[in-house]
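**Q** Here is a sequence together with a model predicted from it:
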Amino acid sequence: MPDSLMYEENHFVVLEQNQPEQFLTTAELLEKLKLILAQRQDDVPREVQKFTSVEAQAQHLIDTYCELDVGPGNFLQWYAVRLEK
């Protein structure tokens, strides 16, 4: 039986145009996505529009997506990673 720890998503590597990779906690990624979504409510994916709060939209993105279009020539991608101590 697989260990449930394998399915925990506590940290993410975040990639952005012209930026070094960042390692963020789930809470930090949630805040980052909330800031972006708050400024781009007219341009969010259709599936995300059904959520009325920015926090619910951001959480849905974390749970189901790994990329958000943030404009021409720009990107935001995130991938769950397991950090070893």
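**A** Everything's here; your move.

**Q** can we go C-alpha only for contacts and neighbour counts from here?
**A** Fine.

**Q** which element is residue 23 on?
**A** strand 22-25 (DSSP states H and E).

**Q** for comparison:
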Amino acid sequence: MPDSIMYQEDGFVVLETDQPEQILTSQELLEKLKAILLTRQDDLPKELEKMTTVEDQAQYLMENFCDLDMGSDSYLQWYVIRLEK
């Protein structure tokens, strides 16, 4: 049986083009993804197209992916972190 600590998260490390590494809470990452998705409703990943709200899209993206295609010259990646062993 897996240890429950495997499913805990303390935050996310976020890597973005021309930006220093950031540590964000789940809520901060969710808000960041929502802001990006609001401007990209015509260019969503296929999995998000069926969802009707930006909130649902951002939540699904945060929980099921670790990056978002931002075009050829930019990137956005996030990874769950635990601060305690």
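**A** Yep, it's here. None of these values were measured; they are calculated from a predicted model.

**Q** TM between them?
**A** The TM-score (TM-score structural alignment, normalised by the length of the first structure) is 0.91; 85 aligned residues with a Cα RMSD of 1.5 Å.

**Q** returning to that earlier point: after superposition, how close is the next helix or strand after the strand holding residue 23 of the first structure to the second structure?
**A** Downstream of strand 22-25 of the first structure, the first helix or strand assigned by DSSP H and E is helix 26-39. Its matched residues in the second structure lie on average 0.3 Å from helix 26-39 of the first structure after superposition (mean Cα distance after the TM-score superposition for the first structure).

**Q** In helix 26-39 of the first structure, which residues are buried?
**A** If you call a residue buried by 16 or more other Cα atoms under 10 Å, then helix 26-39 of the first structure has these buried ones: 26, 29, 30, 31, 33, 34, 37.

**Q** Name all residues that make contact with the closest residue to the fifth one other than its chain neighbours.
**A** Leaving out its chain neighbours, the residue that sits closest to residue 33 of the first structure by Cα to Cα, 6 or more residues apart in numbering is residue 58, at 5.5 Å. Listed by Cα atoms under 8 Å, 6 or more residues apart in numbering, the contact set of residue 58 of the first structure reads 30, 33, 34, 37.

**Q** This completes my enquiry, with thanks.
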